[in-house]
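Colleague: Any chance you could fold what I've pasted below:
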Amino acid sequence: MDGLLVLADGTVFEGELHSGDTATGEVVFNTVLSGYQEVITDPSYAGQIVCFTYPHIGNYGVTPEDDESERPRCRGVIARSITSRPSNHRATESLPSWLARHGTPVLTGVDTRRLTMHLREGGAMCGAFGPATEKDALLAAARNEPGTKGVDLVSEVTTREPYERGDGPLRVVAYDLGMKRNIPRMLGRIATVEVVPAGTSAEAVLDREPDGVFLSNGPGDPETVDVDLGGLLGEVPVFGICMGHQILARALGGRTYKLAFGHHAGNHPVRRCATGQVEITSQNHNFAVAADSVPAADVTHVSLNDGVIEGISCRDIPAFSVQYHPEAGPGPHDARYLFGEFAAMMERV
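Modeller: Model prediction:
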């Protein structure tokens, strides 16, 4: 049926409404050319509606092997076009039927270039899409949506019970702040990984006698997330990514702030300060660490797009973090060496 996306500022985009009911959330755009299934199932997108800038998605269908969690995590999907006839030997289902089966709202036929330019100029904003006959209700829903600033979304996506993955020689306790499945796969090559809920105390972690602690990616505002790092820093090596990077920086006295429209892509260039080497990275975050706010750590990586801090390393204790996703899923593999650096750090301590 005819559908509308209505943003909180009153801007309206026409499209065709497919599966699911009305969707509300913070609208962000993602520029990946492939990896749509991993994006849609990434828990970091909790509370958000994802607009794909690539004009035609769904070509290779979906397969359970590419899920980053057990179901779609974003509140809705916007695209110019989604094919219902995939062409790939791995596909077990088409993207539209998979989204419909999970009840994920979908709006196609949207002028995604215009929407992306609007979000770039005005910043990420809340929106709602649904039947074209409900324009006023959609505007009200968009304006009542709280967005992600000041909102705790980690508690919605963290695991409820601990579980183990991998069989590597070291032992890592990983805080699930919204963890993607590819992270324990990568960690599992270097360690036996016990994934624990976000609220697990430092004492409970140290009782497990880990060689290291990992802080995962996750959605929402880092100011709302309470991870008990104080009792871990200096006691055991720590490695954080994305939300984990922000949590580590805040534990060291740093500040975080909300970006205008976030970084959501599989092709962001990042400079490694020690070597000058440029890494192409996968990114999905709405907040960043404020420059010069973490005096106890050195900046190790910087975004070449906008200068945002992309990595820090503590001077006096074994702890480091990056803002991007070295596990990819989707994305390039330029930064996978960081898991090796984590292993080397654990072995040195």
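Colleague: Please count neighbours and contacts with C-alpha atoms only from this point.
Modeller: OK.
Colleague: And for residue 226, the neighbour number?
Modeller: Counted with other C-alpha atoms under 10 Å, the neighbours of residue 226 add up to 16.
Colleague: Which parts of the stretch 151-300 of the chain are helices?
Modeller: 154-157, 182-187, 202-207, 243-251 (DSSP state H, counting those that start in this stretch).
Colleague: Most tightly packed of these?
Modeller: Of all the helices of the stretch 151-300 of the chain, helix 243-251 has the most neighbours on average by mean count of other C-alpha atoms under 10 Å, namely a mean of 27.
Colleague: That one packs against which elements?
Modeller: strand 212-215, strand 278-289, strand 319-322 (3 or more C-alpha pairs under 8 Å, 6 or more residues apart in numbering; DSSP states H and E).
Colleague: Take those strands and lay them out in JSON lines including mean neighbour count and distance to residue 239.
Modeller: What follows is the helices and strands packed on helix 243-251, written out as JSON lines (neighbours: other C-alpha atoms under 10 Å; distance: least, C-alpha to C-alpha, whole Å):
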{"stretch": "strand 212-215", "mean neighbour count": "27", "distance to residue 239": "5"}
{"stretch": "strand 278-289", "mean neighbour count": "23", "distance to residue 239": "16"}
{"stretch": "strand 319-322", "mean neighbour count": "26", "distance to residue 239": "5"}
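Colleague: For the comparison step, fold the sequence that follows:
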Amino acid sequence: MSGYQEVLTDPSYTGQLVTMTYPLIGNYGVNAEDRESPVPQVAGFIVREASRVHSSWRSEEGLDEYLGRHGIPGISDLDTRALTRHLRSEGAMRGAIAPADMPAEEVLGRVQNHPHMEGLDLASGVSTVEPYEVAAVGDERFHVLAYDFGVKAHSPKLLSERGCRVTVIPASTPVEEILSDPPDGLFVSNGPGDPAAVERAEAAILGLAEADVPVFGICLGHQLICRAFGARTFKLPFGHHGGNHPVKFLERQTVEITSQNHGFAVRSGVGDKIPGAPGLRLTHVNLYDGTV
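Modeller: All right, here's what the predicted structure looks like:
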């Protein structure tokens, strides 16, 4: 099973315990090339069985060694599929990975004192501190600003492979600075936490959109764009996570399969115009729950 390193280093998982349903994790180790950020972002890692042997010509260290080096707690020998069924029924919840000798009352107290995800601005803690550029591969066709709320490394890379010079800017970048030199496009990145707690992005999104600059985003970025135009967001019971989520393309009345990874979603009135933007209309809705 592949992809666990991308999950571990995805800033969208900041502050969260992540459980994997595939029974054996760690078989090919860890390498620098596949990471989405320089360090693991999860608060803890839960697996059914951690592979005791890792084998790949690209491997640089084992999963256990990697997590230990970064101080990330992990636990194995749990029925992760039963845990997933429980979360599916009861919703995502606060939890802890604790030493076996810690009193249960102390563990429970710490869990209950931990803040809920609603209202948390986690994006500020994972955004880049300084701007940086990713050069276009081949001829430069466009200059794209990437608004970093926890951007995955592969997003600027994929844009650069399509002829875009990408300037990644901190989430704290003043709106005036962004609007003073409009790019060819604004990419609003993924990230962790509640989109309702990240209000500073809305002015830049609206300002560039009014200047006819294309604005696009994924995950948290998609939610921030929708909020800027008057839509509402809410916390999902257990999130959308996986590569097989069906969505309906409303114009063509067709179904498309998408990859999704978010714990919050945008409320939908199917086919309705977006409140703050008469020229915009919903195009796709999730067939599981009707969200945008």
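Colleague: After superposition, what's the TM-score here?
Modeller: With the length set by TM-score structural alignment, normalised by the length of the second structure, the two chains reach a TM-score of 0.90; 277 aligned residues with a C-alpha RMSD of 1.6 Å.
Colleague: ok, back up a step: right, so of the helices of the stretch 151-300 of the first structure, which gets closest to residue 89 of the first structure?
Modeller: Proximity to residue 89 of the first structure (C-alpha to C-alpha) singles out helix 182-187 among those, at 21.6 Å.
Colleague: so the closest one aligns onto which residues of the second structure?
Modeller: Across the second structure, the stretch matching helix 182-187 of the first structure (TM-score structural alignment) is residues 154-159.
Colleague: Show me which strand runs longest in the second structure.
Modeller: Counting residues, the longest strand found in the second structure (DSSP state E) is strand 233-249.
Colleague: Give me the buried positions along that one.
Modeller: 233, 235, 236, 238, 239, 240, 245, 246, 247, 248 (16 or more other C-alpha atoms under 10 Å).
Colleague: Adding distance to residue 42 of the second structure as columns, could you present those in CSV?
Modeller: CSV is the format used below for these (distance: C-alpha to C-alpha, whole Å):
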residue, distance to residue 42 of the second structure
233, 23
235, 19
236, 19
238, 17
239, 16
240, 17
245, 23
246, 27
247, 28
248, 32
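Colleague: that older thread, would you reformat the helices of the stretch 151-300 of the first structure as a markdown table and include distance to residue 50 of the first structure?
Modeller: Output for the helices of the stretch 151-300 of the first structure, formatted as a markdown table (distance: least, C-alpha to C-alpha, whole Å):
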| stretch | distance to residue 50 of the first structure |
| --- | --- |
| helix 154-157 | 17 |
| helix 182-187 | 21 |
| helix 202-207 | 35 |
| helix 243-251 | 19 |
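Colleague: do you know which of those lies nearest residue 60 of the first structure?
Modeller: Nearest to residue 60 of the first structure, of all the helices of the stretch 151-300 of the first structure, is helix 182-187, at 19.8 Å by C-alpha to C-alpha.
Colleague: Please tell me how far the residue nearest the centre of the second structure sits from residue 102 of the second structure.
Modeller: Taking C-alpha atoms, centre = their mean as the criterion, residue 12 is the residue nearest the geometric centre of the second structure, at 3.2 Å. Per C-alpha to C-alpha, to the nearest Å, residue 12 of the second structure is found 29 Å from residue 102 of the second structure.
Colleague: same question, residue 28 of the second structure
Modeller: Applying C-alpha to C-alpha to residue 28 of the second structure and residue 102 of the second structure gives a distance of 33 Å.
Colleague: More neighbours: which of these two?
Modeller: Neighbour totals were compared for residue 28 of the second structure and residue 102, and residue 28 leads with 22 against 9 (other C-alpha under 10 Å).
Colleague: from what I can see, that one looks like it's in a helix, true?
Modeller: No - using DSSP: H, G, I helix; E, B strand; the rest coil, the assignment for residue 28 of the second structure is coil, not a helix.
Colleague: mind checking what it lines up with in the first structure?
Modeller: In the first structure, residue 28 of the second structure lands on residue 60 (TM-score structural alignment).
Colleague: Tell me the counterpart residues of stretch 34-47 of the first structure in the second structure, please.
Modeller: Stretch 34-47 of the first structure lines up with residues 2-15 of the second structure when matched by TM-score structural alignment.
Colleague: no no, stretch 211-220 of the first structure
Modeller: Using TM-score structural alignment, stretch 211-220 of the first structure pairs with 184-193 in the second structure.
Colleague: Can you give the contact residues for the matching stretch?
Modeller: Stretch 184-193 of the second structure is contacted from outside by 11-14, 117-123, 142-152, 205, 208, 213-222, 224-225, using C-alpha atoms under 8 Å, 6 or more residues apart in numbering.
Colleague: mind redoing it with 6 Å?
Modeller: 11-12, 120-123, 142-151, 213-221 (C-alpha atoms under 6 Å, 6 or more residues apart in numbering).
Colleague: mind checking how far it is from the chain centre?
Modeller: Its chain's average C-alpha position is 10 Å from that of stretch 184-193 of the second structure, according to C-alpha atoms, centre = their mean, to the nearest Å.
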